[in-house]
Every structure is written in C-alpha cells, then in structure tokens.
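Visitor: Next comes the sequence, and after it the predicted model I'd like to discuss.
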Amino acid sequence: MAKLLILSIVPKLIFGFIVILVIIRLLGKRNLSQLTPGDIIYFMVFGGILEESLYDNKVKFWHVLLGLIIWGLIIYLFELIISKSRIARKWFRGDTDILISNGEISQKCLKHNKLEIDQILSIAREKNIFDLSDIKNMYIESDGGFTIEPYTYQYPLIENAYTIYPLIENETINKQNLKKINKDETWLYKQLAREEVYKKKDVFYADWSEYRGMYILKLFYK
C-alpha cells in the first residue's frame, strides 16, 4: 500500500516541480527579489493544487496535469494583458512612487506605504547615505524596493563624519537636542520660517549639524 502511495506521489511532485520551473522561466524571473505579489499568488495556487492531489488516490495524474496546465494558461494570459496595457500594469503591479523630491516628502506616499522616519533613515543607511540632506530624490519601485538619487558632492560624506541632531520627528520637537546645540524653540521656528514653513505639522523631519546647518524635509500633499 505504501509502495503504491509513493509511486503515485513521486510523478506528481516531479511534474509539479518542472511546471513551476517552466512558469518562472516564462515570467522572466531571475531571483526572488523580482517576484511580485501576483507571482506569489500564482505559486500558492500551484502549491494548493499539488497538495490536494498528493495523498488523494482519486485524483489521477492527468487531473493534476490538467489543473496545472489550465492555471499556467491563466497566468500566461494575465501576464500578456499586463505587458500590453499600462493601465492594467499599474493596477495589478503598481507603479513607481516618488517619496522624496528636491527636499520635500510626499504625505500621500508616506501614508500609502505606512512609512516612518526610522524606516527611511534605515533605508538610507543601507544605501550608504547617512545624512538625509544628501538625498535629492527617493523612489519606491513597483517591486517594493527603494532607489535613491543623491546630490553630487565633490567629497563623499561617510558615517560619523559629523554629528547630526534630529530636532523634529513625527511632529514632535526634540527639546533635549535643542539644548545640546544651545538653541531654543524660537530659533527653531525662525529656521522653519526661512524655508517658508510656518506650521510644525508641515515638517516630516528636521535636523541640524554644525557642518552644514539646518536641514528640513517638508511634507507635500499632492
């Protein structure tokens, strides 16, 4: 009985493995970082079809074959539609979002992607950027990755090249850091006014360093 069960499982597993490899090749994927949410759904359904068929003797090999072929055709047609239609591609794959543009950060993009300042700082450090004022533009790609376009400097800045004091984070003033640099809130609001910012809620992040002075990352609501 066990031998018969093994003989029925092995062909299904081998065939399922081959079909998934073929689909990955047809989708043009080279590594896992290129997989989209749609791709994950494809393979979850593949896994479900195989799982339901492995230990059920009533499900014949040709049933599995038919199910995987039909699902493969659905994927192929879906991908074909997406490749031909920009509207469909935007709806199902997403589009590139501009998170930071010339010193301003998109409130809409922040809210949609549920991002906070700590995450943005971490992403910048992963790209070897340790000062947000170095960032000219930051993009969120359709696959969820981040692309940073820095300003061009003659001498690249490195971590700990100078001390940066965060002064505003999440609409909260860091009074402790203001004391460290011997400044007060009146001075801070004057700095904001110089950049035509008059409300604290319009500032996503602000910091100060002796090396380059004040940096303000303003929110825009488009």
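Guide: Thanks, I have the structure now.
Visitor: drop to CA atoms for contacts and neighbour counts, all remaining ones
Guide: Noted.
Visitor: The residue nearest the centre of the chain and residue 33: what is the separation?
Guide: What sits nearest the mean C-alpha location of the chain, by Cα atoms, centre = their mean, is residue 144, with 2.4 Å. Taking Cα to Cα, to the nearest Å as the measure, residue 144 falls 9 Å from residue 33.
Visitor: I'd say residue 42 and residue 73 touch.
Guide: No. Taking contacts as Cα atoms under 8 Å, residue 42 lies outside contact range of residue 73: 11.3 Å.
Visitor: more crowded one of the two?
Guide: When residue 42 is set against residue 73 and neighbours are counted by other Cα atoms under 10 Å, the residue ahead is residue 42, at 17 against 12.
Visitor: how far out from the middle of the chain is the longest helix belonging to the chain?
Guide: Residue-count comparison of every helix in the chain, with assignments taken from DSSP state H, identifies helix 2-27 as the longest. Distance, stretch centre to chain centre, for helix 2-27: 33 Å (Cα atoms, centre = their mean, to the nearest Å).
Visitor: could you say what helices and strands that helix packs with?
Guide: Helices and strands touching helix 2-27, as assessed by 3 or more Cα pairs under 8 Å, 6 or more residues apart in numbering; DSSP states H and E, comprise helix 37-54, helix 61-84.
Visitor: now those helices as CSV including distance to residue 180?
Guide: Rendered in CSV, the data for the helices and strands packed on helix 2-27 read as follows (distance: least, Cα to Cα, whole Å):
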stretch, distance to residue 180
helix 37-54, 46
helix 61-84, 55
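Visitor: do you know which of the ones you listed lies nearest residue 187?
Guide: Among the helices and strands packed on helix 2-27, the nearest to residue 187 by Cα to Cα is helix 37-54 (47.4 Å).
Visitor: What is the neighbour count of residue 124?
Guide: With neighbours defined by other Cα under 10 Å, the count for residue 124 comes to 20.
Visitor: pretty sure it contacts residue 133?
Guide: No. Distance between residue 124 and residue 133: 10.7 Å, which falls outside the contact criterion (Cα under 8 Å).
Visitor: before we move on, back to that, who wins for proximity to residue 208 among the helices and strands packed on helix 2-27?
Guide: Taking Cα to Cα as the measure, the helices and strands packed on helix 2-27 were each checked against residue 208, and helix 37-54 came out nearest at 39.7 Å.
Visitor: Enumerate the positions of the closest one that are buried.
Guide: 39, 42, 46, 49, 50, 53, 54 (16 or more other Cα atoms under 10 Å).
Visitor: which one of those residues is nearest residue 190?
Guide: Taking the buried residues of helix 37-54 together and measuring to residue 190 by Cα to Cα, the closest member is residue 39, at 50.9 Å.
Visitor: another structure for you, compare them:
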Amino acid sequence: MKVDTSLYVSIGVKLTVALIGLLIMTRLLGKKEISQLTAFDFVSSLMLSELVGNTIYDDNIHLSHLLFALIIWTLLALGLEKFIARFPRLSRYAAGTPDLIIRAGVIDFNAMKRNNLDFAQLGMLLRENNIFSLREVAYALFETNGSISVLLQKDPEKISGNAEDHQGTVSLPAYIIENGSINEDTLKRLGRDRSWVEQLLQLSGITHHERVLFAEWSDSSGLYYQLKETNKA
C-alpha cells in the first residue's frame, strides 16, 4: 500500500504555519498570559482555532488560503483593538466591565448573583489573593477574565461585629476620565455627573477634559490626573 506523503507534508506545513501565525497574533495583541484574556478574547480564540482546524485537513484549502485567513483575522483583531482603545466606552461593551462584589466591606449579593458566584467560589478567589477572612476586604472587584482584585482594610484585626458599621474606612479609587473621555458608568456608580468632573478640572486649571489622558478620583485622596502629551515648540 503506497502512502501519500504529500498529504502528511501538507498537514505538517499547515500546522507549523498556523502555530507561528497564532504566536505572532498573540504577541501583536499584547496577550502574554491566558489570565489576561477577556471573555471576548476567549470567544475570538475559539473561532480562530475552528478556522485553523478546518483548513489543516482539507485538501481543497491550500497553504495560501490559510495564510490569507490568518492575516485577515489578525488585521481585524488588531483593528478592533485599536478602535476600542480610541473609544474607551466601546471597550466596556466589547470586553465588559469589572463588577464590585464587595463595596466598603459589605458584600453585594445581587452582584454575586449577576456573576453566578456563590460564597465557596468567592472564598476560593480571595484565598488565591492570600486572603482568608472577609473582614480583611474593603473592596473586591470581579474582573472580566474571572479573577478578583482586592483592596484591603487598613486595620482588619480591629474590625468586628456588623460589616455595615465599618463602611468608609477605605476609599476605592476610580477612573473618571480615560484618554480624554469621561467615564459615565463610573460617575453613575459614584453618584456624580459631568458638571462635577468639569468643576474638579477647573479647580486644577484644566478647561477641557479632552486634554486629560487619565483622571482618578478617590474620596480620601481627591483627584489624581495626567495630561496628554502636547507638542512643544
């Protein structure tokens, strides 16, 4: 029985090209670890793997077709990343936004239900951050990649009794401006509006929020910001 070596060579070449192409695409998109992938990135990677898998074992699809598919997909993904970076508000729709699970030391059970979290999962996520007691946590954000970020209480050993009696001891910083764009979702969470942001900026001598690269607000520390680079004569 004669073995068709050309088929094996074709599969081997396609696999090699696909692997190299996927590595290049991953580096171009800046994703260095699986933990950095959002839900959107994960779905995108599944679609790409399906595309590559269907081309490898199909004799009617040549290497040039695979290269074309990889190039087009990479350009589309890069274009989308750049577009989302230009308009930060779109990023929150495409990749989602972190959700506050613990706010000022108080668990938001509705937020837990929104994210399909139970107390066993919350405890596991906290232990991954070397936190073994809820009294240590001032704020906890459930990130879009499924991890949790924690801001600790100042003196957790002094905290006891009702969690609601210890609110306000630690303030969670929040981005109110990103790349010149006011973050409406953050303002809504803070109970503020655009006029409040404009007043803050005017107090710092800034007349237009478009000049601000980022601005961070903390109830305990106030405004912290950086202006965009300007061309110097």
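Guide: Right, received. Where do you want to start? Just so we're clear, the structure is a prediction, and the values are computed from it rather than from any experiment.
Visitor: what range in the second structure matches the longest helix of the first structure?
Guide: Following TM-score structural alignment, the aligned partner range for helix 2-27 of the first structure in the second structure is 4-29.
Visitor: The matching stretch: which residues count as buried?
Guide: Buried residues in stretch 4-29 of the second structure, defined by neighbour count with 16+ other Cα under 10 Å: 10, 11, 14, 15, 17, 18, 21, 22, 25.
Visitor: Can you give me the neighbour number for the closest residue to the last one other than its chain neighbours?
Guide: Going back to what we said before, that points to residue 25 of the second structure. With Cα to Cα, 6 or more residues apart in numbering as the measure, residue 74 is the residue that lies nearest to residue 25 of the second structure, at 5.9 Å, once sequence neighbours are left out. Using other Cα under 10 Å, residue 74 of the second structure has 20 other residues around it.
Visitor: got it, and residue 215 of the second structure?
Guide: By the other Cα under 10 Å criterion, the neighbourhood of residue 215 of the second structure contains 23 residues.
Visitor: what's it in contact with, if anything?
Guide: Residues near residue 215 of the second structure by Cα atoms under 8 Å, 6 or more residues apart in numbering: 175, 176, 177, 178, 223, 224, 225, 226.
Visitor: Quick one: those as TSV, columns for secondary structure too.
Guide: Below are those laid out as TSV (DSSP: H, G, I helix; E, B strand; the rest coil):
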residue	secondary structure
175	strand
176	strand
177	strand
178	strand
223	strand
224	strand
225	strand
226	strand
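Visitor: Out of the residues you listed, which is nearest to residue 196 of the second structure?
Guide: Each of the contacts of residue 215 of the second structure was scored against residue 196 of the second structure by Cα to Cα, and residue 176 proved nearest at 10.6 Å.
Visitor: That closest one contacts residue 217, doesn't it?
Guide: Yes. Taking Cα under 8 Å as the definition, residue 176 of the second structure is a contact partner of residue 217 at 6.6 Å.
Visitor: Which position in the second structure pairs with residue 71 of the first structure?
Guide: Residue correspondence to the second structure (TM-score structural alignment): residue 71 of the first structure is matched to residue 73.
Visitor: any idea how far the nearest residue to that match once chain neighbours are set aside is from residue 160 of the second structure?
Guide: Among residues not flanking residue 73 of the second structure along the chain, residue 48 sits closest, at 7.8 Å (Cα to Cα, 6+ apart). Counting by Cα to Cα, the gap between residue 48 of the second structure and residue 160 of the second structure amounts to 51 Å.
Visitor: Three-state assignment for residue 143 of the first structure, please.
Guide: Residue 143 of the first structure is classified as coil under three-state DSSP.
Visitor: contacting residues around it?
Guide: With contacts defined as Cα under 8 Å, 6+ apart, residue 143 of the first structure is in contact with 33, 34, 35, 36, 93, 94.
Visitor: Across to the second structure, which of those residues hold up?
Guide: When the contacts of residue 143 of the first structure are mapped onto the second structure and checked using both residues aligned by TM-score structural alignment, their matches' Cα atoms under 8 Å, the preserved contacts are 33, 34, 35, 36.
Visitor: between the residues you listed, which has the most around it?
Guide: residue 36 (17 neighbours).
Visitor: Just to check, that residue is in contact with residue 93?
Guide: Yes. Distance between residue 36 of the first structure and residue 93: 7.2 Å, which falls inside the contact criterion (Cα under 8 Å).
Visitor: about what we covered before: can you list the buried residues of stretch 4-29 of the second structure in CSV and add distance to residue 63 of the second structure?
Guide: CSV is the format used below for the buried residues of stretch 4-29 of the second structure (distance: Cα to Cα, whole Å):
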residue, distance to residue 63 of the second structure
10, 8
11, 9
14, 6
15, 10
17, 8
18, 10
21, 12
22, 15
25, 18
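Visitor: just curious, which of these is nearest to residue 102 of the second structure?
Guide: Distances from these to residue 102 of the second structure were compared by Cα to Cα; the smallest belongs to residue 25, at 36.2 Å.
Visitor: Compute the first-to-last residue distance for stretch 145-165 of the first structure.
Guide: Its first and final residues considered, stretch 145-165 of the first structure spans 28 Å by Cα to Cα.
Visitor: residues touching the counterpart of residue 152 of the second structure in the first structure, list them.
Guide: Aligned counterpart of residue 152 of the second structure in the first structure: residue 150 (TM-score structural alignment). Residue 150 of the first structure makes contact with 134, 135, 136, 137, according to Cα under 8 Å, 6+ apart.
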